[in-house]
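**Student:** return atomic coordinates for the entry below.
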Amino acid sequence: MRLTRTLVTALTAGALALLTAPAADAGPVAAPPAVTAPAVVAPAPAAAAPDGFLYAWEHPHAGGFHCRWNGDNGNWAGCRNKVSDVWNNGFPGRGEDVKLYYGVSWTGSWVCLHQSHSIPDLALSGLRFFGPGAGKGQLVNDNVSSHDWVDAC
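**Tutor:** Take a look at the predicted model:
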């Protein structure tokens, strides 16, 4: 998922650079040099820059409708108990990790999603709530009701 987001970002930036580059003067074009060595593979593009949001999608791999928040939310309403993909794209530093709660208003069991981490398929991951409280041991997939940003988990 992150790779897909990263590639889309890199391709968009590259296309924008080509579209906005000044036109070159027409003139003689030299023949390209003969290739005698294997081509060098460029390093993978950098991950998307943090934007301060927690993202959640209805289906794995950013499918279906989605919600996003840049602060605590005690009731996911339209996304509550319907999420199969999460991504913490919060800023590093204070309040960089996110606790996902089984219950509304930050109640029940919880799991932590560290800054820049993504779980593109919660069902496949088998992740379960492990904090104390109602919902402990339940699958996280389709069971998140609220979240808050914390300094560390």
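**Student:** from here on, just use CA atoms for contacts and neighbour counts.
**Tutor:** Noted.
**Student:** what's near enough to touch residue 98?
**Tutor:** Shown in contact with residue 98 (Cα atoms under 8 Å, 6 or more residues apart in numbering): 54, 88, 112-115, 147-150.
**Student:** of all those residues, which two lie farthest apart?
**Tutor:** 115 and 147 (13.7 Å; Cα to Cα).
**Student:** show the contacting residues for residue 89.
**Tutor:** Applying Cα under 8 Å, 6+ apart, the residues near residue 89 are 49-55, 115-117.
**Student:** can you tell me which of those are in strands?
**Tutor:** Members of the contacts of residue 89 lying in strands (criterion: DSSP state E): 53-55.
**Student:** run this one through as well so I can compare:
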Amino acid sequence: MRKISVLFATIGLVAVGALFPVTSAQASAACDTAWHGATWGHFYAYNYANCSGKLGSTASYDGNWGNSSGPFQGGDTNKASSILHKGESGMAVKVYDGTSYTGAFACIKKSEYYASSLYDNYLWAGPGNGQVPASNTISSHEWVWESDCDGSFLD
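**Tutor:** Down below sits the predicted model:
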């Protein structure tokens, strides 16, 4: 009788798990949809949380999101509230709060897919300088190896 009770309890737990799957804290149906529709090899930034209000996308670097050249231009600087990584190389995308790849930074790994809200993320400003909020502060980005991220990753 005990074996039957344990069996039913196990089946019940499996059924509950199927009905209410555990998801990541950053999970977003809108970002999932955006990721599936995104072009392979590209990095995307969005004006709003949950991957909405696309600012731009690129397979390359951009050292100044506020100038008039490159994939991000003019009003794009300091506006990103969510980002998406659909790279093919295995490299991370390193975002900075300064132009020309300077200032506080953090990376998004290829395996992270996206950060649906940067409001609860921070860029690392270096030893003794603490952290800077990630939302509405990105001014440049580049593709780097994860080892170049100094352990500072968005999630």
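**Student:** thinking again about what came up before, so for residue 115 and residue 147 of structure 1, which sits in the more crowded spot?
**Tutor:** residue 147 (27 against 22; other Cα atoms under 10 Å).
**Student:** map that one across to structure 2 for me.
**Tutor:** Alignment note (TM-score structural alignment): residue 147 of structure 1 maps to residue 141 of structure 2.
**Student:** so who does its match touch?
**Tutor:** Taking Cα under 8 Å, 6+ apart as the contact definition, residue 141 of structure 2 lies against 61-63, 93-96, 101.
**Student:** not counting sequence-adjacent ones, nearest residue to it?
**Tutor:** residue 95 (4.3 Å; Cα to Cα, 6 or more residues apart in numbering).
**Student:** what sits against that neighbour?
**Tutor:** Contacts of residue 95 of structure 2 by Cα under 8 Å, 6+ apart are 101, 105-107, 138-142.
**Student:** 7 Å instead, please
**Tutor:** Applying Cα atoms under 7 Å, 6 or more residues apart in numbering to residue 95 of structure 2 gives the contacts 105-107, 138, 140-142.
**Student:** now the equivalent of residue 54 of structure 1 over in structure 2: closest residue in space that isn't a chain neighbour?
**Tutor:** Using TM-score structural alignment, the equivalent of residue 54 of structure 1 in structure 2 is residue 43. Spatial nearest neighbour of residue 43 of structure 2, chain neighbours left out: residue 85 (4.8 Å); criterion: Cα to Cα, 6+ apart.
**Student:** mind checking the SS state of the one you found?
**Tutor:** Here residue 85 of structure 2 is recorded as strand under DSSP: H, G, I helix; E, B strand; the rest coil.
**Student:** how about it, what's its match in structure 1?
**Tutor:** Using TM-score structural alignment, the partner of residue 85 of structure 2 in structure 1 is residue 88.
**Student:** how far does the longest helix along structure 2 sit from the chain's center?
**Tutor:** Taking DSSP state H as the criterion, structure 2 has its longest helix at helix 2-19. Remark: helix 2-19 of structure 2 is offset 36 Å from the chain centroid, using Cα atoms, centre = their mean, to the nearest Å.
**Student:** for structure 1, which segments count as strands?
**Tutor:** Going by DSSP E, structure 1 shows strands at 53-59, 63-69, 85-89, 97-103, 107-113, 118-119, 146-150.
**Student:** want to throw these into a markdown table with distance to residue 6 of structure 1?
**Tutor:** Formatted as a markdown table, the strands of structure 1 follow (distance: least, Cα to Cα, whole Å):
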| stretch | distance to residue 6 of structure 1 |
| --- | --- |
| strand 53-59 | 15 |
| strand 63-69 | 17 |
| strand 85-89 | 13 |
| strand 97-103 | 21 |
| strand 107-113 | 20 |
| strand 118-119 | 13 |
| strand 146-150 | 24 |
